[in-house]
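1. here are the coordinates; sequence isn't available:
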C-alpha cells in the first residue's frame, strides 16, 4: 500500500516503449523500460491495478505490441488498542474500543 512498484520487463528490438495504467496512479517516467509506478488511492482501494506496456518495434517493423501486467496491492494493517485510561492496581480493565483493519490475526 505504501510502496511503489518498479517495472522489470524483458523486451528485444524496440524503438520506444510507453507504460500506461488502468488505475489512477502515475509512472515516474512512462517512456522508460524500467520505470516506477506510484499507486493512486483508487488502486489501493480496489487492491490491484493493470499496467500496460506498449512497444514500438525498430524499422522496418511497424506493429506496436502491448502486454498487460496486473499487480496486487495489499493494504497495510492498522491497530488501535483503545483510549488511554487509569485503573487501580488490583482492578480490571476492559478494552472495549480496540480495533484492527486489514489483518488476519490479533495477538496481545
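-> Sure, I can see it. Note that this is a predicted model, so its numbers are computed, not measured.
2. For the rest of this, base every contact and every neighbour count on C-alpha atoms.
-> Will do.
3. Show the contacting residues for the nearest residue to residue 50 once chain neighbours are set aside.
-> What sits nearest to residue 50 in space, not counting adjacent residues and going by Cα to Cα, 6 or more residues apart in numbering, is residue 70, at 4.4 Å. Applying Cα atoms under 8 Å, 6 or more residues apart in numbering, one finds that residue 70 lies in contact with 48, 49, 50, 51.
4. in terms of contact, does the second one touch residue 21 like I think?
-> Yes. Applying Cα atoms under 8 Å as the test, residue 49 and residue 21 come out as touching, 7.3 Å apart.
5. Output the longest strand belonging to the protein.
-> strand 48-57 (DSSP state E).
6. Run a quick neighbour tally on residue 45.
-> Neighbour count of residue 45, defined by other Cα atoms under 10 Å: 12.
7. hmm, back to that, give the buried residues for the longest strand of the chain.
-> Of all the residues in strand 48-57, those buried under the rule 16 or more other Cα atoms under 10 Å are 48, 49, 51, 52, 53, 54, 55, 56, 57.
8. okay, pairing it with this:
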C-alpha cells in the first residue's frame, strides 16, 4: 500500500484506495469513552447476595437496560467479591479445623 502512495506513476484512484486502507493504521481512532453504569444491586457481602446480584445483572441485559459488555464488566467486579467471600470462608473453616486439632482429644490429621 505504501508503495502505491509513494510511486509517482500510480494513478489517483489507486492512491486514494491505498490511503483509505492505510488511514486506520496511521491515524487510529481513540477508544470510545466508557459509559457510567448505574444499576441497583443487592448487597454482595454474602454468597446469596452475589448470586442475587448476578441474577439482577442478567435481567438488566435481558431487558436491554445494560449492554452485554457493560454487564460483563460489572460481573467481573461481582466475581472478585465472590472470590473474596470464598477465601474468607475457607480460611475460617481452616482455622476451625486447626483449633479443633489443638484441643486435647481433638482429631489428628494425618498427612
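-> Looks like it arrived, so ask away. For clarity, every value in this text was computed on a predicted model and none was experimentally measured.
9. TM-score for these two?
-> Scored against TM-score structural alignment, normalised by the length of structure 1, the superposed chains reach a TM-score of 0.30; 57 aligned residues with a Cα RMSD of 4.5 Å.
10. sorry, back to before: need the next SSE after the helix or strand where the residue nearest to residue 50 of structure 1 lies, C-terminal direction.
-> Assigned by DSSP states H and E, residue 70 of structure 1 belongs to strand 65-72. Later in the chain than strand 65-72 of structure 1, the nearest helix or strand by DSSP H and E is strand 78-80.
11. helices and strands around that following strand, which ones?
-> The contact analysis (3 or more Cα pairs under 8 Å, 6 or more residues apart in numbering; DSSP states H and E) places strand 78-80 of structure 1 against strand 99-101.
12. Against which helices or strands is the strand it packs on packed?
-> strand 78-80.
13. I'd assumed residue 45 of structure 1 was in a strand, is it?
-> No. Assessed with DSSP: H, G, I helix; E, B strand; the rest coil, residue 45 of structure 1 is helix; it does not lie in a strand.
14. distance of it from residue 67 of structure 1?
-> 24 Å (Cα to Cα, to the nearest Å).
15. And for residue 55 of structure 1?
-> Taking Cα to Cα, one finds residue 55 of structure 1 at 9 Å from residue 67 of structure 1.
16. for residue 38 of structure 1, same thing?
-> 19 Å.
17. more neighbours, those two?
-> Taking neighbours as other Cα under 10 Å, residue 38 of structure 1 and residue 67 compare with residue 38 leading, 18 against 11.
18. Help me confirm that the more buried one comes into contact with residue 5.
-> Yes. Between residue 38 of structure 1 and residue 5 there is a contact under Cα under 8 Å: 6.6 Å.
19. What about the closest residue to residue 48 of structure 1 other than its chain neighbours, how many residues nearby?
-> In space, and not counting its chain neighbours, residue 48 of structure 1 is closest to residue 72: 4.3 Å by Cα to Cα, 6+ apart. By other Cα under 10 Å, 14 other residues sit near residue 72 of structure 1.
20. can you check residue 17 of structure 1 too?
-> 19.
21. Assign a three-state SS to it, would you?
-> Classified using three-state DSSP, residue 17 of structure 1 is strand.
22. was I right about it contacting residue 53?
-> Yes. The pair residue 17 of structure 1 / residue 53 is scored as a contact, 6.9 Å apart, by Cα under 8 Å.
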